[in-house]
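In: need a structure here:
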Amino acid sequence: MSTSIQEEKLAEKLQTVLADKIVNSQIQYGELTIRIHARDILSVSKLLRDESEFSFDTLIDVCGIDYSTYGENLAAKHGLGDKRFGVIYHLLSVSFNHRLRIRVLADNNDYPVVDSVTEIWPAANWFEREAFDLYGIVFDGHPDLRRLLTDYGFIGNPFRKDFPLTGYIEMRYDENQKRVIYQPVTIEPREITPHVIREEYYGDLES
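Out: Take a look at the predicted model:
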């Protein structure tokens, strides 16, 4: 059975079982993606893991995404509306060798919150911490939600599209205080334009 047929059959089963919990679905590059409401992530995840016809026993990855510069055409195509932050889950069924991608969108752009799935797939623990750290997405019910990749004194979320390239603060060792200190960034914002030098008639095959 070809991959596309497998994904189509899986999509039909999911549509039958999940019904109105699926906002939309698509098969692209041989992979099935379904979008569900954020409020349903726990119930859907538990069903996908426990139902014998799905058996998605393995969580491969969880990642955050900031759609703020996605563009009107793509936002309309994927039905994003005015939602800015999303969470993407990659699942694997070892029994059936099926893969599934789930997309949920946080309802609040100012304070994005999605339920944690650590009680269903413990592997989500550090993935959710990473998304919290880099995107500021809060995972309700997470047992230990704190920064993972940035420093404890870090300000902001560096993977958000509006986060400045230089950050907000910098740290250095202060000789007078004999310790590491934090201070506002001292780098002046500037636009860097590369200076390109080419030989005369460069690339002209007739010369």
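
In: CA only for contacts and neighbour counts going forward, please
Out: Will do.

In: quick one: contacts of the longest helix along the chain?
Out: Secondary structure of the chain per DSSP state H: the longest helix is helix 3-18. The contact list for helix 3-18 (CA atoms under 8 Å, 6 or more residues apart in numbering) reads I22, S25, I27, G30, E31, L32, V44, H98.

In: and for comparison, fold this next one:
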Amino acid sequence: MSQNNSRLLETLQSVLGDFLVNHFVQADQLTIVVKAASLKAAMTGLRDHQQLKFDQCIDVCGVDYSAYADGAWDGSRFAVVYQLLSVELNQRVRVRVFCENDDIPSVDSLIDVWSSVNWFEREAFDLYGIVFLGHPDLRRILTDYGFVGHPFRKDFPVSGNVEMRYDEELKRVVYQPVTIEPRENTPRIIREEGYGG
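Out: Predicted structure coming up:
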């Protein structure tokens, strides 16, 4: 671990205390895991503490761990990952929080901490079905209003659930069950005699 990450980790441990569950360094970036129940308090501390000053949340994304490590993952299925930046102190940290309920994954909305998370949270809701409790306008942002399911979940069918098309007779767009038959393509390899020899 670099000296900068070591100093940052010491500060994070003193500021977050019991909120901090785990930490690791990957690609020279420090990642911390915080408890879902204390997410808002932890993130407010990261923003307001004078030695941290993470004044910007530059990205939020959902993660589905159901097929992680070839199915060997035994933790919670869904997580939310936040990328925080302190412009003044020139430091970054990645924060991960696991949703406690796999059936209805949810965490607190951080829109009161950083207003920039508004559309990021809507995107994670739309694509993963993660509910951000307290979000003032949590609705789909990338898929159609009539879309069924959450397309970034590992169990979402590749061909989808419904398809839409314009119906000439009805003069409108109609939704119908997917009519594509799933098939498996096996590439045919043709090699000339003596290839590679």
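
In: Post the TM-score for the overlay when you can.
Out: Aligned and superposed, the two chains score 0.96 in TM-score terms (TM-score structural alignment, normalised by the length of the second structure); 197 aligned residues with a CA RMSD of 1.4 Å.

In: just the buried members of the contacts of helix 3-18 of the first structure?
Out: Buried by 16 or more other CA atoms under 10 Å: I22, S25, E31, L32, V44, H98, out of these.

In: Grab the nearest non-local neighbour of the most centrally placed residue in the second structure.
Out: Centre of the second structure computed as the mean C-alpha position; nearest residue by CA atoms, centre = their mean is G62, 1.4 Å away. Spatial nearest neighbour of G62 of the second structure, excluding adjacent residues (CA to CA, 6 or more residues apart in numbering): V80 at 4.6 Å.

In: Now check the first structure for the residue matching the one you found.
Out: Mapped onto the first structure by TM-score structural alignment, V80 of the second structure lines up with V87.

In: What of C61 of the second structure?
Out: So C61 of the second structure corresponds to C63, using TM-score structural alignment.

In: same thing with R140 of the second structure?
Out: Aligned partner of R140 of the second structure by TM-score structural alignment: R147.

In: Which stretches in the second structure count as strands?
Out: 20-26, 29-34, 56-64, 78-86, 91-98, 106-108, 131-133, 162-167, 172-177 (DSSP state E).

In: mean per-residue distance, the fifth one to the first structure?
Out: This points to strand 91-98 of the second structure. With mean CA distance after the TM-score superposition for the first structure, strand 91-98 of the second structure departs from the first structure by a mean of 0.3 Å once superposed.

In: What range does that strand cover in the first structure?
Out: Mapped onto the first structure using TM-score structural alignment, strand 91-98 of the second structure spans residues 98-105.

In: Equivalent analysis for the second one, please.
Out: Strand 29-34 of the second structure falls opposite residues 31-36 of the first structure when the two are matched by TM-score structural alignment.

In: For the matching stretch, what is the distance to the chain centroid?
Out: Relative to its chain's centre, stretch 31-36 of the first structure lies at 14 Å (CA atoms, centre = their mean, to the nearest Å).

In: Nearest spatial neighbour of Y182 of the first structure, chain-adjacent residues omitted?
Out: M171 (4.4 Å).

In: Now do the buried residues in stretch 58-78 of the first structure.
Out: T58, L59, I60, D61, V62, C63, G64, I65, D66, Y67, S68, A75.

In: can you list contacts of that stretch?
Out: For stretch 58-78 of the first structure, contacts defined as CA under 8 Å, 6+ apart pick out 81, 83-94, 121, 123-124, 127-128, 130-131, 135, 137, 159-161.

In: Return the members of those residues classed as buried.
Out: Buried subset of those (neighbour count, 16+ other CA under 10 Å): 83-93, 121, 123-124, 127-128, 130-131, 135, 137, 159-160.

In: returning to what we had before: grab the two from the contacts of helix 3-18 of the first structure that are most spread out in space.
Out: Spanning the widest gap among the contacts of helix 3-18 of the first structure are G30 and V44, at 22.2 Å by CA to CA.
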